[in-house]
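Participant: Got a predicted model here, sequence first, then my questions.
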Amino acid sequence: MLQARRSDLPDYRPCDDALTRVGVEPAATGRPVNLGPSRRHLVAMVVPGIGYECFEPWLNPPGTVTMHVRQYGYDATLLRVDALSGSEHNARQIRDAVMSAPVSPDSPYIVLVGYSKGAPDILEAIVNYPEIRGRVAAVVSAAGAVGGSPLANDAEQYQANLLQYFPGAKCEAGDGGGVQSLRPAVRKAWLAEHPLPAGPRYYSVVTFPRPEQISSILTSSYNKLARVDARNDSQVIFYDQVIPGGILMGYINADHWAMAVPIARSRPTIGAMFVTQNAYPREGMTEAILRFIEEDLETPSR
């Protein structure tokens, strides 16, 4: 897909640079990949990470991911949840958004994509609200904090609440459970007590950057996490991004912010000074994720 779209993609990288190889991947099959119009018309409903609602007005994202995938019969939309609330609270908002979406007469078309804290928010929604399972074709952890982050152990909710004072922020404090929801003990206990139900298929796209791909502003958090495991994206260790029992799509050679937050495009001065490794072909990555899922859904259920 990258090769076919190279002239159209912002921040294009060849595949060997866009992905991180760990040495045990099987060889490519050589089978042709459908790059034409989508047959299922999948819609990615993206649940963002903690605090996103607070700085979204400042970021003013360009919406290029949505414009790109619509060319091929897909769609993408932001599923808004409380910026600073806990996963249980946000799960109800996800449930309401899914239930209010039109129902397909043919097959489920919604792909819930959880970025960072958005991933545990989605998993709690899938477990707590069985009525949405028949409407969701797939769940994707995209740099998701499925197993939490050790960084949350040293953080307090009042620190996250300071994001309410970000320029242009309109977010509220919510239920005050955002940071607690990201602590590894909380997430791992929840996973142990809540087997994921059948219905949707589960996928993980893991940010596992080479050290030189960490933005300068994220170096300190990368080093802090490296005391636990150097295989991290500056916010989450690679194995904590994986949904248990799901399909691992691949490792992305990008740090936590580069995966989903286009800071360098919206704020080029900040990008040049601090967010120095923010460029990534997110549009192509999103198309590849949706095409992978569409192709996989055509195989018998595992």
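Facilitator: Thanks, I have the structure now. Because the structure is predicted, anything quoted here is derived from the model rather than measured.

Participant: C-alpha only now, for contacts and for neighbours.
Facilitator: Fine.

Participant: Please name the residues that touch the closest residue to Thr207 other than its chain neighbours.
Facilitator: Excluding its sequence neighbours, the residue lying closest to Thr207 (CA to CA, 6 or more residues apart in numbering) is Ile252, at 4.6 Å. Applying CA atoms under 8 Å, 6 or more residues apart in numbering, we find Ile252 in contact with Ala18, Leu19, Thr20, Val205, Val206, Thr207, Phe208, Pro209, Met259.

Participant: what about versus this one:
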Amino acid sequence: MTWGMEIDGDCHTLRSAGKYGRLIEVVREAVELDRVAVQRSWQYKKWCAERWKNLFISEAVRDEAALAVAKKKYGKQSDRAAVALRFLRETDAAFADVEMPACEFSSLRETRFIFCPGLLNGLLPVRAFQRALPELERDGLCQVLRADLHPLAGCESNAEHLARAIELGVGLSADRELVDEKAAQEPKNVILFGYSKGVADILTLLVKRPDLASRIKCIFSWAGAAGGSYIADDVYSVLSGVEEDPDLLDKAIASMAPFTKLPEIVQRRKDETEIKLALRDLTTMWRRQFMLEHERLINDLGIPIFNLSGSTSAMEVPSFQFQGAMRLNKIDGNNDMQVTQDQSRIQMPMATDLAMLHAHHWDMSYDSFPKAIRMSSPHLDHPFPKKAALLASIQLAYELGLAS
């Protein structure tokens, strides 16, 4: 019997018996023994998914706004079931009400949480996790660093900025204040949490700087664009054969977010703007070729990767995203309005799928947009409980022994 088969058997037996406390201990011991070999265990992956959902539900019921949204639709269900049914796909009320031990987590002392934002970072009316990340830090749960990735730059350029965040602690604070080298504190270990194009930037970093792998304890792909985006394909096809034209660039950005104005944003790093390259790096063909060339190298670094993807319907997205969502529906009915499930999930042995969330691409990360904008388009209120998702991810990493 192989070691992988043994952990499979242990997980199955303990899960079936409801001995979750012991199961948590066994899985942590297995990860400490060999965090690469454990990834071959299907039962381990299944447990990680169930545990993340359980932790998420436990935190989400404490979010009064999210709970109110959930109860409005599922008022006859328990609070836990209502939250699960509203914000998780493929999860039923019975699972939501299963009692598991609370995570014995207080805070991360030696591991820095580095957030890697996506395309248009800083160009939209709010930032990704604008309230949630500062709250995590104010609550003493972890130290947060936002990688200072350019909103309209290619992956290789952004990989250099991400490397500086990992090596030096340079970037932006949770509250989005610039952290320069004089004020920076070098991280000992890091969790990378990538959103959208931020995941493609992370993967590029791993190829360019495999020497940093020992510092990276795990990676969370949050609505990641590891496989590119068909929406990016469409925009890039318009831009690729055209000379630089400010008006055309404005139109391209407006097709993704009509209230964003390109000239007003990248003043601090105007010279780094390379919108064609940024979009090219998000095309399906480019990302597919990248993974064909580098998947083995990335997998062999032995860094656990956790996938969390979004799922919505065309009737749940902002009106100006409706056409794109309908286009993606022809490919995958569980798209998040920007990427399909296949594009969003990193697919390799070191990767584990944790959950498909009921939220569109922006709802997963952005707070409510200003009321003036929401009056012109529905579904910009973004009720998804973001802090609960971040905390569940940190708790899972801690519980698995991947962060301390």
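Facilitator: Everything's here; your move. Keep in mind that what you see is a predicted model, and the values were worked out from it rather than measured.

Participant: mind checking the SS state of the counterpart of the residue nearest to Thr207 of structure 1 in structure 2?
Facilitator: Ile252 of structure 1 maps onto Leu357 of structure 2 when the alignment is built from TM-score structural alignment. Recorded secondary structure, Leu357 of structure 2: strand (DSSP: H, G, I helix; E, B strand; the rest coil).

Participant: before we move on, what about Phe306 of structure 2?
Facilitator: strand.

Participant: ok, now how distant is it from Phe320 of structure 2?
Facilitator: Noted for Phe306 of structure 2: a distance of 31 Å to Phe320 of structure 2, by CA to CA, to the nearest Å.

Participant: got it, and Glu64 of structure 2?
Facilitator: Distance of Glu64 of structure 2 to Phe320 of structure 2, computed by CA to CA: 29 Å.

Participant: Neighbour count: these two, which is higher?
Facilitator: Taking neighbours as other CA atoms under 10 Å, Glu64 of structure 2 and Phe320 compare with Phe320 leading, 16 against 11.

Participant: Please tell me how far Leu196 of structure 1 sits from Pro120 of structure 1.
Facilitator: In terms of CA to CA, Leu196 of structure 1 sits 12 Å off from Pro120 of structure 1.

Participant: Which helix or which strand is home to the residue nearest to Leu163 of structure 1 when sequence neighbours are not counted?
Facilitator: Closest residue to Leu163 of structure 1 apart from its sequence neighbours, by CA to CA, 6+ apart: Cys54 at 5.9 Å. Element membership of Cys54 of structure 1 [criterion: DSSP states H and E] is helix 52-59.

Participant: and if you look at Val111 of structure 1?
Facilitator: strand 110-115.

Participant: Report whether Asp8 of structure 1 is found in a helix, as I expect.
Facilitator: No: read with three-state DSSP, Asp8 of structure 1 is coil and lies in no helix.

Participant: what does the helix holding Cys54 of structure 1 rub up against?
Facilitator: Contact with helix 52-59 of structure 1 is made by 80, 82-83, 163-164, 166-171, 262-263, 266-267, as judged by CA under 8 Å, 6+ apart.

Participant: From the residues you listed, pick the one nearest Arg95 of structure 1.
Facilitator: The nearest member of these to Arg95 of structure 1, counting by CA to CA, is Arg80 at 11.5 Å.

Participant: What residue in structure 2 is paired with the closest one?
Facilitator: Match for Arg80 of structure 1 (TM-score structural alignment): Asp148.

Participant: what's the answer for Pro150 of structure 1, then?
Facilitator: Using TM-score structural alignment, Pro150 of structure 1 pairs with Tyr230 in structure 2.

Participant: doesn't Met285 make contact with that match?
Facilitator: No: Tyr230 of structure 2 lies out of contact with Met285 (CA atoms under 8 Å); the separation is 9.6 Å.

Participant: Have a look at the two and say which one is more surrounded.
Facilitator: Applying other CA under 10 Å to Tyr230 of structure 2 and Met285 shows that Tyr230 carries more neighbours, namely 21 against 15.

Participant: show me the contacts for that one.
Facilitator: Here Tyr230 of structure 2 is in contact with Thr283, Thr284, Leu328, Gln338, Val339 (CA under 8 Å, 6+ apart).

Participant: Among those residues, find the one with the greatest number of neighbours, please.
Facilitator: Busiest of the contacts of Tyr230 of structure 2 [other CA under 10 Å] is Val339, holding 31 neighbours.

Participant: nearest to Ile110 of structure 1, of the contacts of helix 52-59 of structure 1?
Facilitator: So of these, ranked by how close each gets to Ile110 of structure 1 (CA to CA), first place is Arg80, at 15.2 Å.

Participant: Tell me where the stretch 151-300 of structure 2 has strands.
Facilitator: Along the stretch 151-300 of structure 2, counting by DSSP state E, counting those that start in this stretch, strands occupy 171-172, 178-179, 189-195, 216-222.
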